Structures are given as structure tokens and as C-alpha cells.
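Undergrad: the following block contains a protein sequence and its predicted model.
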Amino acid sequence: MDKTSQIKMLQEMGFSESQAQEALAASGYELNKAIAYLFGEVEGSAGAGTQQSPFEVESAQNDQLDSVSISNPHEIPDFLGSYASNMPLDEVRHYDRPMSSDSFDHSTESLRIRDETFKENLAEAPVSSYSSSMSTSSSEADIPGSFLDEEYPENVKTDLQNVPVILSKQRDLRCWVPLLLILAHSGSFAKPILESASDVPFVQEVQRMVYFVQNFDNSKRWYHSMDELASQLEYEAPRGSYHDEEMVLNMIEYMMKKEPALRPVFESLVHSSDEEVNKELTVLEIESDSRASTLYDKLNELFWQQDFEYLGRIKYTSVAPIVTYQVIADGHSSCVPFQLQEVVYPEIYSDKALGRVREELHSMKKAEMDYQTSTRKLMDLNFFEGKKIDGLLSQTAAALSETNSDAADNILDLGKLIQDCRVVEIENQDRAKIDSSSQKLFSFEEIIRDVPELRPYKLIGVIFSESKYLLRVKDAWIDMEVGVTIDFTSVRSIVESCRGPHLITLVYGDAKENDSTTISAFGLENNAKTENNAESEVTSIANPVTSEKPANISDPTDQEPIQTHVTTGSRPDHQHSAPKSDIRGGDSEFSNTRHIYAASNLEINGEELVQNKAPENYTPKDEPVKRPRWADAIKASGPQDAENADSCQKVNIIHVNPKVVQQFLQDEEKISNAAV
């Protein structure tokens, strides 16, 4: 085998080219000895392993009695390369379930090379790609979650990047990326974060990230780095993989600890009348051995039991704006496919719907009694003293036909009347069977219609692993692993097709609160004015978008003004599905939006920052700005929908901390200066 083939084989095992060359040179280009050298079975020294001073691998003492020496290392399967990476042994042993295929990427290409692939088709999600190259630094191998020796790609957004992305070099912190990116699109999460005046560095970094996502249309960047956030995470902060069943709960708990305003966003309260206690519920786990086919089926069992004996005894006293469920399958027990629901109503399990549920349950029990009554009537109409009535009447009519034809005709007429009665009772029985079925209660269609104060919760994100997750942006779904838009039918199909050991995290958000969010970058002194303007102007995304342009922040490229007032609105009962397509697009994929300037002042660190001041020669006619059309999917509902329903919808106004706006402008200015 020549040198090139030897180097290639060592690279396939997970070693870098420089490591392979060094090992081969130290071993006299003998592959077996080179492998032993790389795995540390001998101590490298000057001249050791060369033709002049060879060493014998077989002479090494084998202290492990349950292992054997490898005589054909070139036939070692490639999967061993994943364990020749920087991952410490403790971290490998931490995973108590099999690793999914998307947990590691055995490619040694850098993030810069992956950026080119991302620009072509967004086929590789750089937020969670792993490097399997083995580091020669012992200190890096000993530090959990050490930074990979890679460079970030160029952070200048083009028309090809329509989705905000979060990148992380630190492997064990990539678990934060899917959750934070999903939450950053939620108004329920963005409001307490962006309004916070916390001086905690972790909270401030999350603010930068959330505001970047919310204001992505007007950003010059296409991704946000996790480096600053990673530097602010304490050692006890959650890190690792989604294979850890407690990972999502620990991350949410950590965020609530750092920012107490997030506690009511994630924490629901469940009351048990038997124990007279209120319990906080942040993440509800659904185990494989007890999970049902739908979320409602499982919640019915948890809150009411199968025979509804706990109805009213265990209930929600408050439902947080964001509720999280985890569907777990350990692979040891069989489980039914999970049918995903796009919209759920958790408040059905609260006092809001308790009276209506009891009425429905009473109706079900009455229908069950009607079903039993119809069943007995059918028995009576079919049998008489153990004999079939039809046969008995036919025999009797035949016997009387010669002696008394009128009586025979009457008997036949009686048989027809009995048959008609059977048809009626069969219809009653079928109707009672449907009304008495628990499946009718599990759908809750009538209860949702009769109790309008129940809040709908839309699915806003599905997480499978650090790289595989689905993100909802407005009413479009994006598969972040492959970078394409999909509809909810595809999302449901992906979830239902999961087999074997898996852990699926479902994040639901209050649809009314998320779909009526206004982000305002005005100072606190202008909040009242902003609120009044927003309530009168904001009804749906079809309305103009207000943007403000800072006056004292230089903009070398002189591009579009920074958007600091974003409005979204849609009716929660409208169902939209975006066609499956690549999220990239050219000029034809963008729509024009009119900008309106308003004046306000921000005082930051003692300096007055004048914002939103329109140019002297500015006229409010068309000033087109490019926006991705997929982001305006709900515009299809039309302005008439806004006039009918959304005009009465309460606007959720977010008053962004001025320091967050200033930091965003500084980040944008850095990109502009770097481009120059």
C-alpha cells in the first residue's frame, strides 16, 4: 500500500492528514505501527519507530483481559472514527441510548466550506455539524465541550439566506441552538427577554440573539454566533445532548433562574384537590410504555384517568404561554405511532371547560344507556322465546295461507312492521354508539366551539437532536437540517415515522399572543404613544411595517433603514400550509413593503440617541424594501380578514430595552466595517 493510500485510510479512521503523516513517518510507514502510535500504545521519541530504531507493537503489555490484539487494523469499521474525536470518555458514556445518525458528521470540512453548501441549498445545517478530527492537544481533549479548530463563515447576508441561523463552535453547547432559535420566534418569550433590564451577562446575550432573530429582515447578518453566550454560561449550566431526557427541562430551568420574568412564560400550575397542592409543570414527559396515539389521549389519562374518575380533581390552575411536551421511546417497549396535532387547547383541563366537559360526559353516559336500550329492543325484535321471529312468522303465515289467507297476510304485514322497527333501532343504536364513544370527547370539537375563551396553542417547534429540528416561522415550516420549507403534513409525517429509540420535544405557544405581537424599539418615555399607535395601526401583517432609521449611527452601505417596529397578526383558526420548496429565492421571491418614519429619542448611557427621524426630503410614497415572500405567508388571508376579526384583537406590544437596540446597531456596524 502506497503512502497516499495509508494516509487516506488513517483519515477515514478520524485522524487529520498531519497526524497521519506524522504517525507514518514515526513508524517507518508501517500502517499497523502508525495506528498504534496514534492510539498511544507506544511513547513517541526521537528515532523511535523508524527503520533504524524499530519498535514492536506486540511487546506492549495487555492489561485488559477481555480484549484481544488487533492484527488487521485496516479492516476496522469506519464508525470507530467517531470515538477518536475530542469527546471525553465520560461524555460518551453519558449517552444511555443509541446515537442517532444525525448526531455526528464525520466530515472534516470547515464551517467555511459548509457555508458554501448552505448557500447552494442549505443542505447541511452548520449549527450542529460535528468534527471527528482528533486533536493533538491533550488539554483540549480533557476539557469538555472544547472549541473546535474551525473558522466561522462570512457573515454577510445575501438573497440566498432567508432564515436566521445560530452557529456554535462549542460542541456540548449546541443543544442550546434549537431551543433558543424556536423560542426567539415566539412573542411570548421575546417580550420578557427584550424588555428586561437585567445586568446578567447571560440574559444580555440572549437578548442580542432574540432581537437579531426578530429583526432579521433588516439585518446585514445571516447568522449569530454562540461564542459570547458560551463564554457567559457557568460551568453548571446545562450542556450535552438531547439524548439526555432532562436536557430541555434543565435549560429552561437555567433560563428561569437567570431571568425570573421567564418563569410565568414556561411554568404552568397544576392543582390536585386530593393532596391540596399546586405543582409547577414546565416539561411534561410522555413515556413510551404509557403514551397514547394523540396528545389529547394522553392528557385525558393523566388528568382524568380512563374512567374520568379524576375529572375536576386534577386540573390546570394556569397554563403558561409556552408549554413543552417530550415524547420518549426507549426501544425496549413497543409504542403506537404518535399522531401530531398542530393546534391543542390545554385549558380544556382547567376550570374554564370543566362544566362543559361534565355536560359532555353526562351526554356520553346517557348515549351509552340509549345504546344498551336499543340493543335490548333489537334482541326483542329478532327473537321470541329463543326462536327467530322472522322464521316463526313465515312458518305461521305459510300454515294459515290455505285455511285463512287474511290472517296469513296480517302476519306477513306484521313481519314487515317488525323489520321497519329494526331499521329504526339500528339507526338509534349507531347514533348512540357514536355519541357514547370517548373518541368524541377526545377531539373536543364541540367543547372548543362552545367555550370561546379557551386559548389555542400552536406548535412552534419540533426538536429531534442538535441538528435535526423543525421551526415554525409565521405559518411556514422550515426543516433546518436540509434548509427547505415544508407544510404541516410533512411535519406530521416526520414525527409519525419515528421508530426505535427517540426523544421528540414538542414546543407549543399561545397562538393569540404570538400572532398579535408588535416589537417597538422606542424609549420608555414613548411607550404610551407607541401603544396607541400600534393598537390603531396593527391588525395584520398586510398593514405597513413601521421602520426607524438611526441618525447618528454611520451606515457605510447606505442600505435600508433598520426595522424596529415589526407587526404580525393572523387568526389562530386559519390554517395555512406553505408548499414544499427551497427557502432560497431571487428578486421574484421578495415583496415590497412601505416604510413609515416616526420620531423618538433614546437615552443610553447618558447620551441621547436620536432615532426614527425621517430625512428632510422624505415623502411617504413607495420606498420598497426586499422581504422574503415565505415570511409573509399569512398575508394571503387578505386585509378583509383583519377588518373582521384582527381589528378587535389585543396587540401584544414589546418595548425593547434601548441597550438591546444599541447593541444590535453596533453589531450591524461591525459587519458594515468588515465588508468595507
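TA: Okay, I see it. No experiment lies behind these values; they were computed from the predicted model shown.
Undergrad: use CA for all of it now, contacts and neighbours both
TA: Fine.
Undergrad: okay, which residue is most central for this protein?
TA: With distances taken as Cα atoms, centre = their mean, Gly461 lies nearest the centre of the chain, 2.1 Å away.
Undergrad: could you report the neighbour count for Gln640?
TA: When neighbours are defined as other Cα atoms under 10 Å, Gln640 has 11 of them.
Undergrad: and if you look at Glu75?
TA: Number of residues near Glu75 (other Cα under 10 Å) recorded here: 9.
Undergrad: and the gap between it and Glu195?
TA: 59 Å (Cα to Cα, to the nearest Å).
Undergrad: structure B:
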Amino acid sequence: MATHTHTFRITNHIIIMTMDKVRRLQEMGFSEEQAVSALKLSNNVFEVAIGYLFGEPIDQPPPATVENKENTQIVPYKDTVGVSNPQDIPDLSLLGDSATNNVQWGNFEDDNLLDTYENEYVENNGDNDDNDDDDEDDGVPVNNHYPRQDSPETAFDFPAGFLREQGGVPAVLPSELSRPQSRILALLVVLSQIESLREVIFSKKFDYEFDENWFTPKVSNEDDNDEVSEEEQDKENLYRFVVEVQRIFGFLSPVSKRAFISGDSLCKVIPDDYEDDIWEDAIKKVQLLLSLGSKNVLEKDITTYFENEVECNDEERTGLTVLQMDYDTRGSNLQEGLDTLFWESELRPVFTKVAPYLTIQLYNDEDVYQSQQFEVPEYFYPGVYSDTYQPLITKMNHKRLNAHKERSSITTKLLSLSSFEGKKIKKIIQNSVDYLATTEETAAHDDLRNLSEKMKDETNALNERIRIVGQDYSKMDTKNHANILQEIENEGLELPEKYVLTGVVISDNEYFYKTKQLSQYEKEEWVFTTIDSVYGKVSDYRTETMNFDAVQSFVLEETKVNNRQLVLFYTAESYTKGNAEIPDTLAEFFAKDNELLENQAEERTSTSETQEMELDDEEEEEVKSDTNLEDESSVTS
């Protein structure tokens, strides 16, 4: 499996220790939540945490006794446990009550708390920060030892990682996570590989002025002109939104050699006028901005790409851009959830129109301790839930019901032919035939023998009939959608279109999307992106390609163990075909950027070689100096 990884870390000793162990556990296949939980339960002992994750219990030493004076407590607590490795436990007393379950093990919002920690660290290390030019102790900067929340190190502080490795998959990073804009950015990245949408976004050329720092996070400046009306400002933001979306779509292709870029230029033109914690609003905002931008800037109408229509109880029709399923409805797989939603509801909903881009939001239940795993199909046919095929499905259900009744009736007849009042009729008749054969009652013998043969023939006929009815009963099972498709074909109707899974969003820092142009391997058409943060600021990321089975396994595990919500993107198969071409102006922009990257890489290589040569020269001079000293010492002796 091709993997492209970038990691950047700050130098705080507690976070380095924790994040490194969390990363190592994640590389072994465990999730971040599992790794953090195991490290906490094992008192941050890596080997014990591994054993715990593989099912081994964590042995705790017995509580301290009076004889054990080292661990004797002045005030005994019944809910305490012994600690086997106190020397390895970091001092977290300064973290207060704000410790969380994330990889940082703490969220610091009090500047006084930060100052207290930094001052105590300086005092304990015999240094102070009175002199700004001398704030290091043994080569470790004090300010980096405990970075403030507003200035942790980020991926953009390490230029050596800017060049995309061969086979590497690019990433678009927000500056901060868990914000409305970061959610929108994740959704746009997932949608970026749909060919029909790429064709629309690339349909117009824009003049891109090349800036060497275009890819870095931009500081938000309040430079809006007060004389510009709100309407004009909205138009300008919408135009800039389309331009930035086109550049991001272009970047997420082989035309660029850059490994990652910031999404800030896009995020700062997105209105922040909806609730932070509602994914539904983020999805609708993306659909609205893409529709408005395409219509007003690109002169393309893609409103119908997102609009579904549902009718309930043969009454009023309702527009629907996001199909939502709560935890109780969604079941163990998508088909089961949709069957329940459409065919078991009192509202009797049906699709009257299915959009080419079908977005499905699956809610989780925070009150459930361990949820049921959820299986995501690689494709399905949402048209079976439309009004077009409801008469046929109703007909199939009636046929299945009739088949069930007939099968019950045949079963009853078979039972009546084989036994009566608990006695086996066939055996009795056969015994009678055998007995009469030894007597002179020829007529009675022949009559019973004919009756026996007739019963056998009737039994065989009923068995054959029940076999046929059983096949019909199975074919009319609408829970198996292959039966519906076969019946549609048998009736000479047009088959519904196949919808292909193109994206899965778990959160704004974990998502999958399907791509053909970014993967080197035919069977690894999926990209998994995970983004890490420190104090809310994005610090590192990882992208890797995989096949659908790996995506399925990940989703099954996440929904079962961590009770996660999901946003699924299904696209009509005909809308996934094509080969959108990047505009010439955008291709020229990335050509300049690629040249810049290559020049920077050459400069770094040259600088590194020069530093190595200088280091060799210094070592050679030291050797010569040591040799001279030894010669002088020998002469003196």
C-alpha cells in the first residue's frame, strides 16, 4: 500500500513523549482514541499499552501498606491504585482540570498558567527570560519548551517537506480544526475528484498572479473598504471563492508537485453565519456556494446536482439536499437503513427525483456506550426508492405474500398425506399391502397398492410445486435489491442508475475520497487523509492510498468502537466519467510553482553539502590539533 506521510512536532517534552507513543501505536493499526486511552491506563508505559490493546489486562500492584513506607499515604483513599513506574510519569499538576482525551493531554487557555509553567521551568533550570538574546538552556529554547496556544509550530515551518514525493498524495490543510470553515474545506476536498464537477469548475480561465508564498496560511487583515456595500462585498467573496476552489481542484491533481497547501485563502471568504457543531449546515453551505458560484461566476447551473425531491403519503413534495438517518434508523448497513426509512415509515416516503450527487448523513448516538458497526456499500441504486418503481415493488410484495400462503397450504397437504393423528399413513398402507400379498384378498391388495402409488405421485407433485413456489418466494424478496433489478428488467422497464461511493467524511480531520488521477495503483483508488493539531492549530498530516476493502474495514471499526457519525457522498455513475482539463492559466501557475520548488530543493541540497564539507574540515582540523598536542606532549616527556 502506497503511503505518504509528513510529521511535524513541537519540542515540549510532555507532548513529544505522548505524541510519539500515540503515533507509534497508530502505525500499528490502532486509532488515536485507542492509543491515548491505552497510554493513560498504562501510565504512559508503551509496552504495557501494547499488551492492553491486544487484550492483556493491566496488572496493578496492591495498595500501599504501613510496612511499605515509600508509598504510605497520610490520608488513605480506597479508590487509589499503586504505581509501578513513578519515575516515568510526567508532572501534569500544572494542567489543572482541563485535561482532555486528545493527543495533547491538555487544553491551555489561561495565560497566567502558561507564565507560571515557563517561570518555574526557568527557575528550575537556572535561567531567566530577562535577556531576550539569552533564553536557551543547553540549546533548548525556553519558549519552544512550552509553546503558547497562539503560536505552535506547524507544517509550514518545515520547507523541506514542501516537495511532493513520488507517488505521494497532496493535502489541503486548514489552520485550525473544529471550525465551520475547516468542515467546508474537508467537504470540498472530497468533492474535488468528481469529474462532472471538475469540468464545471475548470470551465473558465482566471488570471493568477504568482506569489511565492501563495500556499502558506494568510494572516486575516481587516482591510475591507467601508465604502463598499455589503452586496458588492458578497459578490467579491463569491468570485474569490470560485477562484480558490479552482486552484485547490487543480492542486489536487498531478499538475502540481507541491505536497500540501493552506486552505486559508478559501476559508477567509466563506461566511461564518451558521452554527459550529452542525455538519448539516456545512454540507448545505458547500452546496449553496458551489451552486451560486457556478451560476454567477462560471455561468453554469448545477443546482440540480444537489436537489432531491421526496413525496410523503401521496401528498406535498419536499426538496431535500441532505438525506439524514438517525441512529435508530440506520441499522447495520446502508440498505437496511434506507429500507427502514422508506418502506417501514408511516409517512411512506418515495423519491420523486434523485440528485446526481446524493449526500447521506448518518447520526450517531452519544448515549450509546458501544454502537453497532455500520457497513458502507461501494455502490447502490437509490432509484429503487423512487415513485417510478413503487408499483412494481408493491406487486412483488403481493406475489411474495401469495407465495407464502401457497407454500403453507402445500405444507399442510403434505403433512396430511404422510400422517394422521400421529400415525404414519404411508407406513400403515405399505404394511397392509405387504400383508394382503400373502393372502387371497387380491382385489383389496390391488386397491391398496394403487392408493399407495397415487399418494406417492401426489406427494412428488406437491414437493415439486413447493420447490417452485419457494423459488418464487425468494425472487420476490425486496430486501435483496438484486431481485428488484431483475424484476425491473423482466418487466421491460428502464433500470435505475448506479450510484458510486465517492467520499466518506468522519470529521474535518479524517476523511476518504475516491480518485483515479492521484493514485499510482489501479486497485488503490481511495485516499485517506488524517490531520493532527496542537492546541487547535494544525501541526501535521498523513495521506495514504488504499483499496475499498481497507476503507470498509476502517469504517466498520470506527462506527463500532468509537460510535462515529458519517457523511457519505454517492455520485451517479454517469457523472463520475470524463477527463476534465485544467485551464491553461492555472497550468502555467503551477508550472512556475514547480520550478520554484525544484530550485529550492537544489538550494537545500547545495547548502547541506556545503555544511557537510565544512563539518568534515572542522573534524580534520581537530584531528590535526590533537595530533600536534600529542607530539608536543611526547617531546616534553
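TA: Done, it's in. Given the structure is predicted, the values throughout are model-derived calculations rather than measurements.
Undergrad: I'd assumed Arg472 was in contact with the residue nearest to the centre of the first structure.
TA: Yes. Between Gly461 of the first structure and Arg472 there is a contact under Cα atoms under 8 Å: 5.9 Å.
Undergrad: what touches both of these two?
TA: Ile182 (Cα atoms under 8 Å, 6 or more residues apart in numbering).
Undergrad: these two touch, right, Gly415 of the first structure and Asp390?
TA: Yes. When contacts are counted by Cα under 8 Å, Gly415 of the first structure is listed as touching Asp390 (6.6 Å).
Undergrad: doesn't Ile193 of the first structure belong to a strand?
TA: No. Counting by DSSP: H, G, I helix; E, B strand; the rest coil, Ile193 of the first structure falls outside a strand, being helix.
Undergrad: using the three-state scheme, assign the closest residue in space to it that isn't next to it in sequence.
TA: Excluding its sequence neighbours, the residue lying closest to Ile193 of the first structure (Cα to Cα, 6 or more residues apart in numbering) is Gln207, at 6.0 Å. Per three-state DSSP, the secondary structure class of Gln207 of the first structure is helix.
Undergrad: go on, Gln6 of the first structure?
TA: helix.
Undergrad: pull the contacting residues for the nearest residue to it once chain neighbours are set aside.
TA: Among residues not flanking Gln6 of the first structure along the chain, Leu31 sits closest, at 6.7 Å (Cα to Cα, 6+ apart). Taking Cα under 8 Å, 6+ apart, we find Leu31 of the first structure in contact with 6, 24, 74.
Undergrad: now with 10 Å?
TA: 1, 3, 6-7, 9-10, 20, 23-24, 37, 72-74 (Cα atoms under 10 Å, 6 or more residues apart in numbering).
Undergrad: now which of these would you call buried?
TA: 6-7, 9-10, 20, 23-24, 37 (16 or more other Cα atoms under 10 Å).
Undergrad: could you list which of those residues belong to helices?
TA: 6-7, 9-10, 20, 23-24, 37 (DSSP state H).
Undergrad: residue range for stretch 53-72 of the second structure in the first structure?
TA: Mapping stretch 53-72 of the second structure onto the first structure (TM-score structural alignment) gives no aligned residues.
Undergrad: so for stretch 247-266 of the first structure, what gets flagged as buried?
TA: Those would be 247-249, 251-253, 255-256, 258-259, 261-266, for stretch 247-266 of the first structure by 16+ other Cα under 10 Å.
Undergrad: Ile425 of the second structure against Leu414, yeah?
TA: No. Taking Cα atoms under 10 Å as the definition, Ile425 of the second structure is not a contact partner of Leu414, at 11.5 Å.
Undergrad: overlap of the contact sets of those two?
TA: Common contact partners of Ile425 of the second structure and Leu414 (Cα under 10 Å, 6+ apart): Met455.
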